[in-house]
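Colleague: Next comes the sequence, and after it the predicted model I'd like to discuss.
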Amino acid sequence: MEETQWRVKGPLELDDDKWAEKFSKAANLQYELNHLHPSQIQRKKELLHELFGQIGENTEVLLPFYCNVGTNIKIGKGSFINTNNNYLDTDSIEIGDYTLLAQGVNIICANHPVSTKERIVPVDDKLDDGKYAYINEEGNFDDSIEYTFVNTRSPVKIGDRCWIGANVIILPGVTIGNNVVIGSGSIVTKDIPDNSIAVGNPAKVIRQND
């Protein structure tokens, strides 16, 4: 599903019962997960299987770990997620087999329109008719109206045998191919092809990964 096909107003956990239930369940599971004693290995495994949509055999997730929904996340076999990964999974996140994600990786599916008049809209749907009558010629918004923000989303996919460096940020709609290395601190704004090494802000391919 592309961003333009999904437009939701306001904080999802406050304005929609289905989203509220998903967020609440994920928050409760993460609270228990992130407060486990290191010796509680079996309970950790149970909670990860309950939190994620899929987690493959021999995949390790170090704690703490954070996400919005959990069930939108699918991880293959033999992968490794280091501490303090944070996934805004309002859309699907797919991570392949034998892929390494270093500490502090952020994967973001959630987004908002860049244009202010598209991002900040009246709470009242009758006023939110696309005509922007509440904005005057100088671009000022009518302060007598209550406003909220618009949410959009796009999926993120990471292939097999990748290495995502520390503190990398992966933005909505990005697909990272197989056998890819992303350098630490990079911000991935566009797709990265198979067998590539990419670094920087925005991340750019610097050479092939042989």
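Modeller: Sure thing, it's come through.
Colleague: Every contact and neighbour count from this point should use C-alpha atoms.
Modeller: OK.
Colleague: OK, contacts around the nearest residue to Pro113 once chain neighbours are set aside?
Modeller: Nearest non-adjacent residue to Pro113, counting by CA to CA, 6 or more residues apart in numbering: Arg119, 5.0 Å away. Contact partners of Arg119, counting by CA atoms under 8 Å, 6 or more residues apart in numbering, are 112-113, 149-151.
Colleague: Quick check: the nearest residue to Pro202 once chain neighbours are set aside vs Gly96, distance?
Modeller: Nearest non-adjacent residue to Pro202, counting by CA to CA, 6+ apart: Ile187, 5.2 Å away. Ile187 is 20 Å from Gly96, where distance means CA to CA, to the nearest Å.
Colleague: still on that earlier bit, please list all residues in contact with the residue nearest to Pro202.
Modeller: Neighbouring residues of Ile187 by CA under 8 Å, 6+ apart: 168-171, 199-203.
Colleague: Second structure for comparison follows:
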Amino acid sequence: MNKIRKIFSVIQRWLVKKLVYVDDGLYMKYYTNYLRKIGVVIHGTPKFISPDAYFDGTDYSKIVIGDNVTISREVMFLTHDYSITSALASIGEKIPRGGGEVFFLKDITIGENCFIGARVSILPGTSIGDNVIIGTCSVVKGKIPNNSIVVGNPYEIIGKTDAYAMLHKKKNDYLIEK
């Protein structure tokens, strides 16, 4: 029964992701519902979640997404990490093959009004505050404070979102989508 349910889930995900090419609003409605159905905790309504964002299937309920969040293409949410297996082996611990592997499983929380740039990797145990901007290809882990602008690998806080907004409001160098 689980295999049949898994097959239907994969087909459903594939169909829902195709809606992005037809109607963004319809896509977001159905994709948000799909993510909730598989266990991702979503508060409010996301602004956009790219169809090629990767959500770690080890335990979807470990991923919490706040209201009005944008998740760009190829963002990776990793809630698990098996590196401890190799670390324990390095000190002589015997880890049996084919079962008994040890791993970390930690939450990922994204606050409200966040923008996650393309190809960002969000590692286990990460908590991103409200109003945070994370630049393309950044690797983030740990606690990121509210109103931060973060870039790099390892990530670095390079500014505050309110200062960024005021600068561009003064320059009036942005476009408004119609």
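Modeller: Nice, thanks for sending it over. None of these values were measured; they are calculated from a predicted model.
Colleague: quick one on the thing from earlier: show me the contacts of Ile187 of structure 1 that map onto helices.
Modeller: Assigned to helices by DSSP state H, none of those qualify.
Colleague: Now distance to Arg43 of structure 1 and neighbour count too, for those residues, in TSV please.
Modeller: Converted to TSV, the contacts of Ile187 of structure 1 look like this (distance: CA to CA, whole Å; neighbours: other CA atoms under 10 Å):
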residue	distance to Arg43 of structure 1	neighbour count
Val168	29	26
Ile169	30	25
Ile170	30	27
Leu171	32	22
Val199	37	20
Gly200	39	16
Asn201	39	13
Pro202	39	12
Ala203	38	22
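Colleague: how far away is the residue nearest to Pro202 of structure 1 from Pro172 of structure 1?
Modeller: Between Ile187 of structure 1 and Pro172 of structure 1 the computed distance is 11 Å (CA to CA).
Colleague: Check structure 2 for its longest helix and report it.
Modeller: As assigned by DSSP H, the longest helix anywhere in structure 2 is helix 2-18.
Colleague: neighbouring contacts of that helix?
Modeller: With CA under 8 Å, 6+ apart as the test, helix 2-18 of structure 2 has contacts from 27, 30-31, 34, 51.
Colleague: Any idea how many residues pack against the aligned residue in structure 1 for Ser127 of structure 2?
Modeller: Alignment note (TM-score structural alignment): Ser127 of structure 2 maps to Thr175 of structure 1. If you count neighbours by other CA atoms under 10 Å, Thr175 of structure 1 ends up with 22.
Colleague: Let me see the contact set for Thr175 of structure 1.
Modeller: 156-159, 190-192.
Colleague: rewinding a little: may I ask which two of the contacts of Arg119 of structure 1 are separated the most?
Modeller: Within those, two members stand farthest from each other by CA to CA: Pro113 and Phe149, at 9.1 Å.
Colleague: okay, how far is it across stretch 78-96 of structure 1, tip to tip?
Modeller: Per CA to CA, stretch 78-96 of structure 1 runs 9 Å from first to last residue.
Colleague: what kind of secondary structure is the nearest residue to Thr45 of structure 2 once chain neighbours are set aside in?
Modeller: Nearest non-adjacent residue to Thr45 of structure 2, counting by CA to CA, 6+ apart: Asp67, 5.1 Å away. The three-state label given to Asp67 of structure 2 by DSSP: H, G, I helix; E, B strand; the rest coil is coil.
Colleague: Would you mind finding the match for Lys162 of structure 1 in structure 2?
Modeller: Quick fix: residue 162 of structure 1 reads Cys, not Lys. Cys162 of structure 1 maps onto Cys114 in structure 2, with residues paired by TM-score structural alignment.
Colleague: For whichever strand in structure 1 runs longest, what is the distance to the chain centroid?
Modeller: Scanning structure 1 for the strand with the most residues, using DSSP state E, yields strand 147-153. Distance of strand 147-153 of structure 1 from the chain centroid (CA atoms, centre = their mean, to the nearest Å) equals 16 Å.
Colleague: how about it: buried residues?
Modeller: For strand 147-153 of structure 1, the neighbour count (16 or more other CA atoms under 10 Å) marks 147, 149-153 as buried.
Colleague: helices or strands next to that strand in the packing?
Modeller: In terms of contacts (3 or more CA pairs under 8 Å, 6 or more residues apart in numbering; DSSP states H and E), strand 147-153 of structure 1 is packed against strand 8-9, strand 110-111, helix 116-119, strand 120-122.
Colleague: Save these as TSV, and put in distance to Lys74 of structure 1 too.
Modeller: Conversion of those to TSV gives the following (distance: least, CA to CA, whole Å):
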stretch	distance to Lys74 of structure 1
strand 8-9	24
strand 110-111	17
helix 116-119	30
strand 120-122	32
